[in-house]
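Asker: Kindly return the folded structure for what I paste below:
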Amino acid sequence: MRIALFATCIGDTMFPDVPKATAVLLTRLGHEVVFPPGQTCCGQMHVNTGYQPDALPLVRNYAEEFGDASIDAVVVPSGSCVGSVRHQHEIVASRYGNAALCEQVETVKAKTYELSELLVDVLGVTDVGAYFPHRVTYHPTCHSLRMLGVGEKPLRLLRAVREIDLVELPEADACCGFGGTFAIKNAETSTAMLADKIRTIGDTGAEFCAASDSSCLFHIGGGMSRLRMGTRTVHLAEILASVESNVEVTA
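Answerer: Here you go, the predicted structure:
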């Protein structure tokens, strides 16, 4: 299968190891991974803060960059960005674009998948040959859980990882408090939500907290670092890309 990788803004600028791990994983599974060089942002930040017209060029760019008919699927290591592509792009295109763009958006969003969706639903694999000998707990991010409905897919993938000690996270479906600009506009509420999340992570005794969105891990990791908990964050893609000869994950 020919799979296009959408790195996302935060992946490109702050967490490049995540899109790299995604490419390594899919290549190891025998698929061709391509990286459309003109890709930018999905436009979620603009839409969420009330700047829908300003998101139009980004929506158009995404549709054009990933609309190549030779691309079988688009993989995104972020439930949040996939949520934007599937639910916000159509709104922006219909309000500020034209019929041609709406058609492009429909075509591209139908083949855009969050990583665990692509692996389990499209490629039909849960055991990717990963090896990660650490105690891990998993935080299901809001967009992947509620908007995309990925359900148990990330956990099915993690349970198949060799030597992993996967422990259940109490109150797992509670939001970490990030929510993009929510953490800035409602800092006190966000901090309280983060404190609850960090407490439950600490209760697991996990070495790593995993998730499928770097933005949430950024928020959680910052909170745990300030408390000197010793627990590190790791993206689902980084665990799944790890093999026995390469299991070291840096903070």
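
Asker: CA only for contacts and neighbour counts going forward, please
Answerer: Fine.

Asker: And the strands in the stretch 51-200 of the chain, which stretches?
Answerer: When assigned using DSSP state E, counting those that start in this stretch, the strands of the stretch 51-200 of the chain occupy the ranges 73-76, 112-114, 135-138, 165-167.

Asker: Contacts for the first one, please.
Answerer: Contact with strand 73-76 is made by 1-8, 66, 82, 111-115, 118, as judged by Cα atoms under 8 Å, 6 or more residues apart in numbering.

Asker: Of those residues, keep whichever come out buried.
Answerer: 3-8, 66, 82, 111-115, 118 (16 or more other Cα atoms under 10 Å).

Asker: Next, the structure of the following sequence, for comparison with the previous one:
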Amino acid sequence: MRIALFVTCLADALFPAAAIATVRLLERLGHQVVFPDRQTCCGQMHVNTGYQREAVTLVRHHVEVFEAAGCDAIVAPSGSCVGSVRHQHPMVARRAGDEALAVRAEAVAARTYELCELLVDVLGVTDVGAHYPHTVTYHPTCHSLRMVRVGDKPLQLLRQVSGLTLVELPMAETCCGFGGTFAIKNADTSAAMLDDKMAAIAQTGAQVCTAGDASCLMHIGGGLSRAGSPVRTVHLAEILAST
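Answerer: The predicted model follows:
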């Protein structure tokens, strides 16, 4: 299968290891991964902060870039950004009065998958041949859980990783408190939510906390680091790409 990598802003600017791991994993499984180098921000940040009119140009650009890629599927190591492409892009186009763009955006969205979705639902794989000898707990991020609805697909994949001991995270579905600008606008509430998440992680005794969104891992990892915790945060793609 020919797959286009939708790298996302955070992976591109701050956490490239997640994007590199995504490519390494898919190529190991025998697929061709291409990187459309004209891609930019998908516009989620603009939409979430109320700048929908300004987001139209970004939506149009995203659609044009991934239409031109001519791939069977589009993958991103981020439930948040995939959720934006699926749920926000057509809405933004329609509210701007551009029905043609909305229809094109829906077509691109229909081929856009979060990594675990692509592996389990499209490629039919749960054992990716990974080896990761650590005790791991999984945090299901809000967008992957509630917008993209990845369900237990990440857990299916983690259970098949040799050497990995998977431990359940108490109150796993509770938000970590990041929420993009929520963490800035509501800093005290965000910090309290993060404290609860870190306490839950500590209960597991895990060495590693993993998730499918770099944004949430950044938030959790920052808190753990400041607290002097030995627990590391590692993107799920990096675990699945390990051998």
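
Asker: Just give the TM-score of the two.
Answerer: Once the chains are laid over each other, their TM-score by TM-score structural alignment, normalised by the length of the second structure reads 0.98; 243 aligned residues with a Cα RMSD of 0.8 Å.

Asker: Can you flag which of the buried ones among the contacts of strand 73-76 of the first structure belong to helices?
Answerer: Judged by DSSP state H, helices contain the following of these: 82, 115.

Asker: what residue is smack in the middle of the second structure?
Answerer: Ranked by distance to the mean C-alpha position of the second structure (Cα atoms, centre = their mean), the top residue is residue 78 at 1.4 Å.

Asker: How about that residue, nearest residue that isn't a chain neighbour?
Answerer: residue 213 (4.7 Å; Cα to Cα, 6 or more residues apart in numbering).

Asker: now the helices for the first structure?
Answerer: 9-13, 17-28, 44-48, 52-65, 79-83, 89-96, 99-109, 115-117, 142, 153-159, 182-185, 187-204, 214-226, 236-241.

Asker: would JSON lines of the ones you listed with distance to residue 130 of the first structure be doable?
Answerer: Below are the helices of the first structure laid out as JSON lines (distance: least, Cα to Cα, whole Å):
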{"stretch": "helix 9-13", "distance to residue 130 of the first structure": "21"}
{"stretch": "helix 17-28", "distance to residue 130 of the first structure": "9"}
{"stretch": "helix 44-48", "distance to residue 130 of the first structure": "32"}
{"stretch": "helix 52-65", "distance to residue 130 of the first structure": "31"}
{"stretch": "helix 79-83", "distance to residue 130 of the first structure": "21"}
{"stretch": "helix 89-96", "distance to residue 130 of the first structure": "34"}
{"stretch": "helix 99-109", "distance to residue 130 of the first structure": "29"}
{"stretch": "helix 115-117", "distance to residue 130 of the first structure": "14"}
{"stretch": "helix 142", "distance to residue 130 of the first structure": "25"}
{"stretch": "helix 153-159", "distance to residue 130 of the first structure": "9"}
{"stretch": "helix 182-185", "distance to residue 130 of the first structure": "34"}
{"stretch": "helix 187-204", "distance to residue 130 of the first structure": "22"}
{"stretch": "helix 214-226", "distance to residue 130 of the first structure": "20"}
{"stretch": "helix 236-241", "distance to residue 130 of the first structure": "5"}
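
Asker: Please identify which of those helices is closest to residue 170 of the first structure.
Answerer: helix 187-204 (5.7 Å; Cα to Cα).

Asker: that older thread, nearest to residue 168 of the first structure, out of the helices of the first structure?
Answerer: helix 187-204 (7.4 Å).
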